[in-house]
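>>> Need coordinates for the below:
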Amino acid sequence: MTLLPVTAGVDGSAESSAAAHWAAEEAVRRGLRLRLVHGWGLSSPLEPVVDRAGDEQRRAQRLLRETQEALLDRHPRLNVSLEAMADGPRAALLDVSHDSELLVVGSRGLGALSGFLLGSVSGHLVGNTACPVVVVRSAPAGGPAPGGADAEVVVGLKDPDRPQGTVLEFAFTAAAGRRVPLRIVYAGERDDAAVGAAVARWRAAHPQVVVVETAVAGSASPVLLSAASDAALVVVGRGPGRVGPVVHGLLHHARSPVAVVPHP
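Presented below is the predicted three-dimensional model:
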């Protein structure tokens, strides 16, 4: 079976640098190749393509090589591949999502040479990619990144009676790889039997993961946002082509990385 890579979008911003470093650590943790992708494009269709394309391609390759060198300084055994694509960031990253284990992007930043803010690009990707998307913020100036070595993984479980298997599998895998607890947050009255049944399959597959349950009366959004202030990772799901208000809130306000996992 061919192993798919962890893919990171690179555009030269502080946010994309943070995303690339996060993706490198995740690739090492999973034993996968890291693919760095830069989607370049001209800022206007009226610009002379022949005169500019070569310069933009060279700049893209230089940016990718510099990012690769920085990552290999920290992870010398990491297998890294580079792809510069002349499709712009949206089209390029959507395309590579079809053969990626997950896609990692920065939360915002100027999409180099395209005129797009990466925030708008990442927002589009979250609702349309074929694989999970992890959105990463850069660390605040002069401050530490959220989530220490023992910070837990948090997952939002929308309905314990109808568990989203791909979301739970991603969350359990993330917690197991980091050797940290998994906190399951769900709305409604506490129902140990329903939650126990919902996660039984993944508990059996990952017996080393300590599971903590948090039931919330009303919306789970405030609890997820609170947990996201110092979590290693927050995991939520989305339906086909649809991003709900909980996901929107996390993407705009969470300090921790947010993984958005598509499910049927």
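>>> Please make it C-alpha for all contacts and neighbour counts, starting now.
OK.
>>> How far does stretch 26-45 sit from its chain's centre?
12 Å (CA atoms, centre = their mean, to the nearest Å).
>>> got the buried residues for that stretch?
Neighbour counts over stretch 26-45 (16 or more other CA atoms under 10 Å) mark 26-28, 32-42 as buried.
>>> and if you look at stretch 195-203?
V195, A198, V199, W202, R203.
>>> How about stretch 218-225?
Within stretch 218-225, the residues scored as buried using 16+ other CA under 10 Å are A220, S221, V223, L224, L225.
>>> and if you look at stretch 251-264?
L251, A254, R255, S256, P257, V258, A259, V260, V261, P262.
>>> Can you tell me which of those end up in helices?
L251 (DSSP state H).
>>> Make CSV from the buried residues of stretch 251-264 and add distance to S107 to it.
Listed next are those as CSV, based on distance: CA to CA, whole Å:
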residue, distance to S107
L251, 8
A254, 10
R255, 10
S256, 11
P257, 9
V258, 10
A259, 12
V260, 13
V261, 16
P262, 18
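>>> hmm, which two among the buried residues of stretch 251-264 are most spread apart?
R255 and P262 (21.4 Å; CA to CA).
>>> Do a quick rundown of the strands in the stretch 1-150 of the chain.
With DSSP state E, counting those that start in this stretch, the ranges of strands along the stretch 1-150 of the chain come out as 6-9, 34-39, 80-85, 102-106, 133-136.
>>> okay if I get those strands as CSV plus distance to A60?
Listed next are those as CSV, based on distance: least, CA to CA, whole Å:
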stretch, distance to A60
strand 6-9, 12
strand 34-39, 6
strand 80-85, 6
strand 102-106, 16
strand 133-136, 21
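>>> Ok, which of the ones you listed comes nearest A92?
strand 34-39 (5.3 Å).
>>> Can you tell me what sits against the closest one?
5-11, 20, 23-24, 27, 60, 64, 68, 78-93 (CA atoms under 8 Å, 6 or more residues apart in numbering).
>>> From the rest of the structure, what touches the host helix or strand of G177?
Secondary structure assignment for G177, by DSSP states H and E: helix 165-178. The list of residues contacting helix 165-178 from outside it, by CA under 8 Å, 6+ apart, reads 29-30, 152-155, 181-182, 199, 202, 206, 208-209, 235-237, 261-263.
>>> To compare with the earlier structure, here is another sequence to fold:
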Amino acid sequence: MTAPAAGQERTTMAVGYDGSDAAKDAVRWAAGYAAAGGHRLRVVHAWVWPMFTKKLGPVEGVEGSGLRHAAEAILAEGIELARTALDAARSAAAPADAEPAPAGPAAETGPAVEGLMETGLPAPVLRGAARDAVLLVVSSRGLGSVLGHLAGSVCLALAGSSPCPLMVIRRVRSPGEPAAPVVVGVDGSSRSSAALAAAARLAGFLGTDLRIVHIDQTRGGAREGHGRHGPLHGQELLDHTLEEARNLAPHLSISVDLREGHAASKELLAAASDAEALVIGTHNRTGGPGNTVTAVLNKARCNVLITR
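The predicted structure follows:
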């Protein structure tokens, strides 16, 4: 996939799929978000077997066998699941007296679905597939059932190197279950402005409240000058961010939460203990996700959106 040219708007979402139950949840979530935003949805399957063997074709005399056929079947299943979920999301959003929208990939309304199967390990395949994407969605487990023991590493690798925001799905709501708040961590930097905007969009999609959290590290015991903000600036920062959020999404119910502590990840996790999703920004120049993002991904019980 090629990245969009400068000034060209991204209109496609990408979601990883390997056939696992966790990946099915990720596809369903991605389909709902794509339907709400009018995005195209790209279902991506990383095919690892060609890296280990050349025996990819069918077993002689056994119809429908072979590693290539199995991989193609997994991708086809993911595409069909996405189309079904998209149709359901469009139907749920349509007025009761509206004409039903045409179903399937030929529908003239709503986003389309496409499939992509690439040879390689999950992280680089998904990274390449998301170069022109507005959002990459993955499950928190099983990003490659063959390499399941590396799933954590894959998720962390994407957190530090994804070319677009990364949504890690840990749970999906049951039908009729109300959404819990979206929590976003801010520190006054440019990356937290991007996180705030993404959190506002996510809260609007979910139809839930937005909670803005700032960790005042100086007041929590960090040495003087270590944090970006002094002890008197924490509430001022939140007040400014609250005004920014209200300008972005005047329809949302928004609250703020000022916390103290030098362990940002610990405080963010505590603030998001009842959240539907936690939104944080990353800016680590080494290419890794950074300590805070790593800790959040390892311990968060909710979905996590990582912006950049």
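>>> that older thread, from the buried residues of stretch 218-225 of structure 1, which is closest to H98 of structure 1?
Using CA to CA, the buried residues of stretch 218-225 of structure 1 come closest to H98 of structure 1 at L224, 28.5 Å.
>>> what's the matching residue for W29 of structure 2 over in structure 1?
Aligned against structure 1 by TM-score structural alignment, W29 of structure 2 finds its counterpart in W22.
>>> closest to P163 of structure 1 out of the strands of the stretch 1-150 of structure 1?
Comparing the strands of the stretch 1-150 of structure 1 by CA to CA, strand 133-136 comes nearest, at 19.6 Å.
>>> in structure 2, what residues pair with the closest one?
With TM-score structural alignment as the criterion, strand 133-136 of structure 1 aligns to 166-169.
>>> The matching stretch: average distance to aligned residues in structure 1?
For stretch 166-169 of structure 2, the mean deviation from structure 1 after alignment is 1.1 Å (mean CA distance after the TM-score superposition for structure 1).
>>> quick one: what's aligned to P160 of structure 1 in structure 2?
Aligned partner of P160 of structure 1 by TM-score structural alignment: G188.
>>> quick one: its match and L237 touch, right?
Yes - applying CA atoms under 8 Å as the test, G188 of structure 2 and L237 come out as touching, 6.7 Å apart.
>>> how much space between the aligned partner of R35 of structure 1 in structure 2 and I79 of structure 2?
With TM-score structural alignment as the criterion, R35 of structure 1 lines up with R42 in structure 2. Per CA to CA, to the nearest Å, R42 of structure 2 is found 8 Å from I79 of structure 2.
>>> go on, A92 of structure 2?
Taking CA to CA, one finds A92 of structure 2 at 20 Å from I79 of structure 2.
>>> And P289 of structure 2, by the same measure?
In terms of CA to CA, P289 of structure 2 sits 30 Å off from I79 of structure 2.
>>> A70 of structure 2 now?
Counting by CA to CA, the gap from A70 of structure 2 to I79 of structure 2 is 14 Å.
>>> Between those two, point out the one with more neighbours.
I79 (23 against 16; other CA atoms under 10 Å).
>>> The aligned partner of that one in structure 1: what's it in contact with?
Taking TM-score structural alignment, I79 of structure 2 has Q68 as its aligned residue in structure 1. Applying CA under 8 Å, 6+ apart, we find Q68 of structure 1 in contact with L36, V80.
>>> how many other residues sit next to the equivalent of A228 of structure 1 over in structure 2?
Aligning on TM-score structural alignment places A228 of structure 1 opposite A272 in structure 2. For A272 of structure 2, the neighbour count with other CA under 10 Å is 26.
>>> again, but for the one 4 residues further on
E276 of structure 2 has 24 neighbours, counted by other CA under 10 Å.
>>> and if you look at R173 of structure 2?
So R173 of structure 2, with other CA under 10 Å, has 12 neighbours.
>>> from memory it sits against A180, does it?
No - at 9.5 Å, R173 of structure 2 does not count as touching A180 under the criterion of CA under 8 Å.
>>> okay, the angle between the strand or helix carrying A88 of structure 2 and strand 40-47?
For A88 of structure 2, the host element (DSSP H and E) is helix 67-93. Per axes from the mean of the first three to the mean of the last three CA atoms, to 10 degrees, the angle that helix 67-93 of structure 2 makes with strand 40-47 is 160 degrees.
>>> Alignment lookup: G177 of structure 1 to structure 2.
Per TM-score structural alignment, G177 of structure 1 is aligned with F205.
>>> tell me the contacts of V125 of structure 2?
V125 of structure 2 neighbours (CA under 8 Å, 6+ apart): A46, E118, T119.
>>> what separates the closest residue to R179 of structure 1 other than its chain neighbours from W22 of structure 1, distance-wise?
Here the nearest residue to R179 of structure 1 in space, its sequence neighbours aside, is V209; by CA to CA, 6 or more residues apart in numbering that works out to 7.1 Å. The gap separating V209 of structure 1 from W22 of structure 1 is 22 Å, by CA to CA.
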